[in-house]
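Visitor: Here you go, sequence then predicted model.
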Amino acid sequence: MTDISARPLRPARRRSSKWAQKLAPYFFLAPFLVLFIVFLVVPLFYALQLSFFRETMVGGIRFVGLDNYGKALTDQKFWDGVLLLLRYGLFQLPVMLGAALLLALILDSGMLWARAFFRLGLFLPYAVPTVIAALIWGYLYGPSFGPMTQIADYFGLPRPDLFNANTMLYAIANISIWEHVGYFMIIYFAALQAIPADFEEAAVVSGARAWQYVIYVKLPLIRGTILVTVIFATIGALQLFAEPYLLEALAPAVITSSYTPNIYAYNLAFVNQDYNYSAAISFVLGAVVAVVSYVFQLVSARREGK
């Protein structure tokens, strides 16, 4: 006769397999979570701690509470940089996202020959590191050695001065547009490709023209994608750093140590050795980015509600 007491082992195995299934996602996420905590969360809390202190000549490092934040909120250099970035975004975002959307619509139309080649070619600038892109365009912009200057000299035209106070912001925006148009184009193109073909067939049957189908069908269907890209692009614009920092050597009179908030925070920390105030500036800038993104999302949601 078989031993009945040995039979209850099967439910225990089932329970252990259920626990294994529940823990499996956390096991695969563990490497990411460890890196995320070590290289983002911990430094973030450390910077937050620094922002509540100040180093003095007499008392050394002492706790000052929100004094650094109060100083940042009244710092004219910081707010001048924020206003500069708002001007930058008002020019860069419509041009960059508008060009990306137009190129995506052209690719999605199916009328372009060698579509895969053009898609890869337009996306390729995004694969170029920002440092390399800034150096390339800095050479092209060069007032005494760049190709634009050489062409102007050859034809006897005045040399273009793209490093003055009036044109520098647009020269930097051009670098960012060149870098990111292909990236946002791919996002829009993927969203357009996800639209079912039945919508186009219904539009053709109803007698709608191609431009009517684009305006009244395609664009409303990818409105959510457009909103997300606008928010991401706005955040990127308010965090501008690499391009002006690398062009500073070519235009030191225009790109100052407080040209953008990120450059200002960088110089405070690594030039003036004022890590505490630099941390406060960084968190205030993060709050500005969050507020601007939230306001834009709120306004867009209200408009859609109408």
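Guide: Great, that's in hand. Numbering: from 1, shown residues only.
Visitor: Please make it C-alpha for all contacts and neighbour counts, starting now.
Guide: OK.
Visitor: So residue 69, which state does it fall into?
Guide: helix (DSSP: H, G, I helix; E, B strand; the rest coil).
Visitor: any idea how far it is from residue 275?
Guide: Counting by Cα to Cα, to the nearest Å, the gap from residue 69 to residue 275 is 13 Å.
Visitor: and the helix or strand hosting residue 22, how far from the chain's centre?
Guide: Here residue 22, judged by DSSP states H and E, is contained in helix 9-36. Relative to the chain's own centre, helix 9-36 is displaced by 35 Å; criterion: Cα atoms, centre = their mean, to the nearest Å.
Visitor: how much does the very next helix or strand once past that helix deviate in direction from helix 9-36?
Guide: Once the chain leaves helix 9-36, the next helix or strand it forms, by DSSP H and E, is helix 42-50. Taking axes from the mean of the first three to the mean of the last three Cα atoms, to 10 degrees, one finds that helix 42-50 is oriented at 50 degrees with respect to helix 9-36.
Visitor: Packing partners of the helix or strand that helix 42-50 is followed by?
Guide: Later in the chain than helix 42-50, the nearest helix or strand by DSSP H and E is strand 53-56. Applying 3 or more Cα pairs under 8 Å, 6 or more residues apart in numbering; DSSP states H and E, we find strand 53-56 packed against strand 60-63, helix 275-305.
Visitor: for comparison:
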Amino acid sequence: MVTVTETRPSAALPDPHTPIRRIRRGSGNRREGVTGWLFMAPFAVLFAVVFLVPIIVSVRSAFFAQVPSGDGLYGGGELVDAFVGLDNFAAAIGNGAFWSGMGRVVAFAALQIPLMTVMALALALLLDSFIVRRPALFRLAFFLPYAVPGIIAAMMWLYLYTPQVSPFLPYLPEGTDLMSPQTILFSMANMTTWTYTGYNMLIFLSALQAVPRDLYEAARLDGASGFQVAMRIKVPLVRGAALLAVLLSIIGTIQLFNEPVIMESANSWMGKDFTPMMLTYNSMMGELSPSGSGPASAYSLLMALIAGLLAIVYALLQRRKGDA
């Protein structure tokens, strides 16, 4: 008698290591996420304390004003914060001194930003070429003015502009006054150009050094000269760096403060509201009316809005020009 045993295929057993791998992988990702947040925590705390909290406080202050707490005919008592709604913004918008100062900084920007950008780009192209033998030395020399504190640089230029002590004014045509109402913007433009040209040069130089050198070699093999390589390859490829440099310059120009404050110390005709930033500061310190943190916060937020709009308009124009 022959016994036939039928063997049935057994069901495949699940891999015992699969759940363990998934658990280990999930715990590893969670651990990496926690580690990343711990590394980012110091920056997040500093960012909140230095950046977010002041903005929140400024926005809150813009809706309040300090008024006397007394109920008498002439007020009296301590100053307290009272909610005034949009009154501070209405006063800021209706203040002619604010718009006069804004017109001055816009004219200043139209004069200074193109000149500084062209000079920074020219210096970057020069350092990126084979003409300069020691580019590190020249790069440091061009950047050094930016390392000088703004107040110190403004005081130095005030000394150079003062006729009684200036070392070069005696050699200029007689009657030259670099601090007259007709020349004061040009004088301040010279100060800021001297300070920030090296900084913007580094932005352009970083963009140039990121361009593959194969493009330059291919252009030279095709017979392009050094000037043609610079104008037709290098300059178009640093358009993004130019956009960044101009945007930063627009924001910085709206906040122009050090140079006019120092110049005003020797030229009282400028007044305490020559620029919007001076108006904001002197309103905060009680030098101008309306005064207090409320009006000053309204001025600062209005300046931030205008700077943002100008930056957006310029970015859109550049994008449209690039698409064309």
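Guide: Received, thanks. Since the structure is predicted, the reported quantities are computational estimates derived from the model, not experimental observations.
Visitor: ok, back up a step: out of the helices and strands packed on strand 53-56 of structure 1, which comes closest to residue 152 of structure 1?
Guide: For these, proximity to residue 152 of structure 1 was assessed by Cα to Cα; helix 275-305 is nearest, at 40.7 Å.
Visitor: Could you give the residue range in structure 2 aligned to that closest one?
Guide: With TM-score structural alignment applied, helix 275-305 of structure 1 matches the range 293-323 in structure 2.
Visitor: Now that stretch: buried residues?
Guide: 293-303, 307, 310-311, 314-315, 318 (16 or more other Cα atoms under 10 Å).
Visitor: What are the boundaries of the helices in the stretch 101-250 of structure 2?
Guide: Counting by DSSP state H, counting those that start in this stretch, the stretch 101-250 of structure 2 has helices at residues 135-147, 150-161, 184-209, 213-221, 226-229, 235-237, 239-254.
Visitor: if you compare those helices, which one is most tucked away?
Guide: helix 184-209 (a mean of 20; mean count of other Cα atoms under 10 Å).
Visitor: Would you mind getting the average deviation of that helix from structure 1?
Guide: Helix 184-209 of structure 2 differs from its equivalent in structure 1 by a mean of 1.0 Å after superposition (mean Cα distance after the TM-score superposition for structure 1).
Visitor: what's stretch 230-250 of structure 2 in contact with?
Guide: 109, 113, 117, 125, 200, 203-204, 207-208, 211, 215-216, 307, 310-311, 314-315, 318 (Cα atoms under 8 Å, 6 or more residues apart in numbering).
Visitor: need the contact list for residue 184 of structure 1.
Guide: Residue 184 of structure 1 sits in contact with 97, 100, 101, 229, where contact means Cα under 8 Å, 6+ apart.
Visitor: Looking at these, which is nearest residue 252 of structure 1?
Guide: For the contacts of residue 184 of structure 1, the minimum distance to residue 252 of structure 1 (Cα to Cα) is 30.2 Å, reached by residue 97.
Visitor: any idea what that closest one aligns with in structure 2?
Guide: Match for residue 97 of structure 1 (TM-score structural alignment): residue 117.
Visitor: burial of residue 234 of structure 2, as a residue count?
Guide: Residue neighbour count, defined by other Cα atoms under 10 Å, stands at 21 for residue 234 of structure 2.
Visitor: what's the overlap in contacts for residue 69 and residue 275 of structure 1?
Guide: Common neighbours of residue 69 of structure 1 and residue 275, counting by Cα under 8 Å, 6+ apart, are residue 51.
Visitor: Please pull up the equivalent of residue 265 of structure 2 in structure 1.
Guide: Correspondence of residue 265 of structure 2 to structure 1, assessed by TM-score structural alignment: residue 249.
Visitor: now do residue 39 of structure 2
Guide: Under the alignment (TM-score structural alignment), residue 39 of structure 2 pairs with residue 28 of structure 1.
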